[in-house]
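Novice: below: sequence and its predicted model.
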Amino acid sequence: MRWGDFVIIAAVLLAAAALAVFLAMQAAGDRLYAEIWKDGELTQRVALTPDTRETIDLDGHNTIVLDGLTARMAGADCRDQVCVRTGTLSRAGQAAVCLPNRVVLKLVGEKNEVDAIVS
């Protein structure tokens, strides 16, 4: 291997690290919300805090459990159960989708940005 090979390897590793940091910052936020979409419409948006304890029943078809800073699709009456087997969602950008019932549970992060400081 020549020194140019090491330069190329270092450049690729640096680019990969920069991309990882960028994607992590995009998904992270000061606040975490669970959004529940049914038939393409936002039906509920719940702020997740360490004290959040809520079970949401969607017309008997899907059951969503919000527990602290996590959310999961606990039950569904569809045949494949892919949404239930998705497991617990804990980071912004993750989602559980029930295609037969057209339900989407996703976690969204939101930054708390300061517009102005008044003294």
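Specialist: That came through fine. Numbering: from 1, shown residues only.

Novice: switch to C-alpha atoms for all contacts and neighbour counts from now on
Specialist: Will do.

Novice: which residues in the protein form helices?
Specialist: All helices of the chain, identified by DSSP state H, fall at 3-27, 82-85.

Novice: got these as CSV, with mean neighbour count columns?
Specialist: Shown next, in CSV, are the helices of the chain (neighbours: other CA atoms under 10 Å):
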stretch, mean neighbour count
helix 3-27, 12
helix 82-85, 18
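
Novice: another one to put next to it:
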Amino acid sequence: MPQASSGKPLRFWLLLIGLIALACVAGLVTLSLHRQSGAMVQITQDGQVVGTYSLQQPRTLRYESQDGGYNIVVIADGKVRVSEASCPDQVCVRTGPTDQTASPIACLPNRLVIQVIDNGTSSQLDGVS
């Protein structure tokens, strides 16, 4: 007749899952504490910085990609957003406005990245740090 298990393996797995969950929560709290509003926006296309602008000066910018695509970038009310894009998925448009240094806007088809920075530097923690 088989013997009943003592429950030790179950307790081990529950403890392990609990520790992993605690580590995930601690990581999210750390990232949210380092999130801050920036003063500038840096726009990069094809890996090259193509513009750095103040979030305090409203403007509308158009960026053309080498394959004929485009993005319309709007800086208004201290935030930056992509209002229009030629890409089929529209992820950059749906991202919405941001003034947070830890929330870049990216349009991969047009190779455009919009990053809010603080006084010309980007020293924020990311998911890898």
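Specialist: Arrived safely. Only a predicted model underlies this, so the values are computations on that prediction, with no experimental measurement involved.

Novice: on that earlier part again, output the helices of the first structure in CSV; the columns should cover distance to Asn101 of the first structure.
Specialist: Written out in CSV, the entries for these read as follows (distance: least, CA to CA, whole Å):
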stretch, distance to Asn101 of the first structure
helix 3-27, 27
helix 82-85, 10
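
Novice: which among those helices is found nearest to Glu54 of the first structure?
Specialist: Between Glu54 of the first structure and the helices of the first structure, the shortest separation by CA to CA is 16.8 Å, and it involves helix 82-85.

Novice: contact partners for the residue positioned nearest the centre of the second structure?
Specialist: Nearest to the geometric centre of the second structure sits Ser103, at 3.2 Å (CA atoms, centre = their mean). Contacts for Ser103 of the second structure (CA atoms under 8 Å, 6 or more residues apart in numbering) come out as 115-116.

Novice: do that again at 10 Å, thanks
Specialist: 35-37, 95, 97, 114-116, 126 (CA atoms under 10 Å, 6 or more residues apart in numbering).

Novice: again with Val97 of the first structure
Specialist: 37, 73, 81-84, 86, 103-106.

Novice: one more time with 6 Å, if that's ok
Specialist: For Val97 of the first structure, the contact set (CA atoms under 6 Å, 6 or more residues apart in numbering) comprises 83, 103-104.

Novice: tell me the one of the residues you listed nearest His61 of the first structure?
Specialist: The closest of the contacts of Val97 of the first structure, once distances to His61 of the first structure are taken by CA to CA, is Val103, at 9.4 Å.
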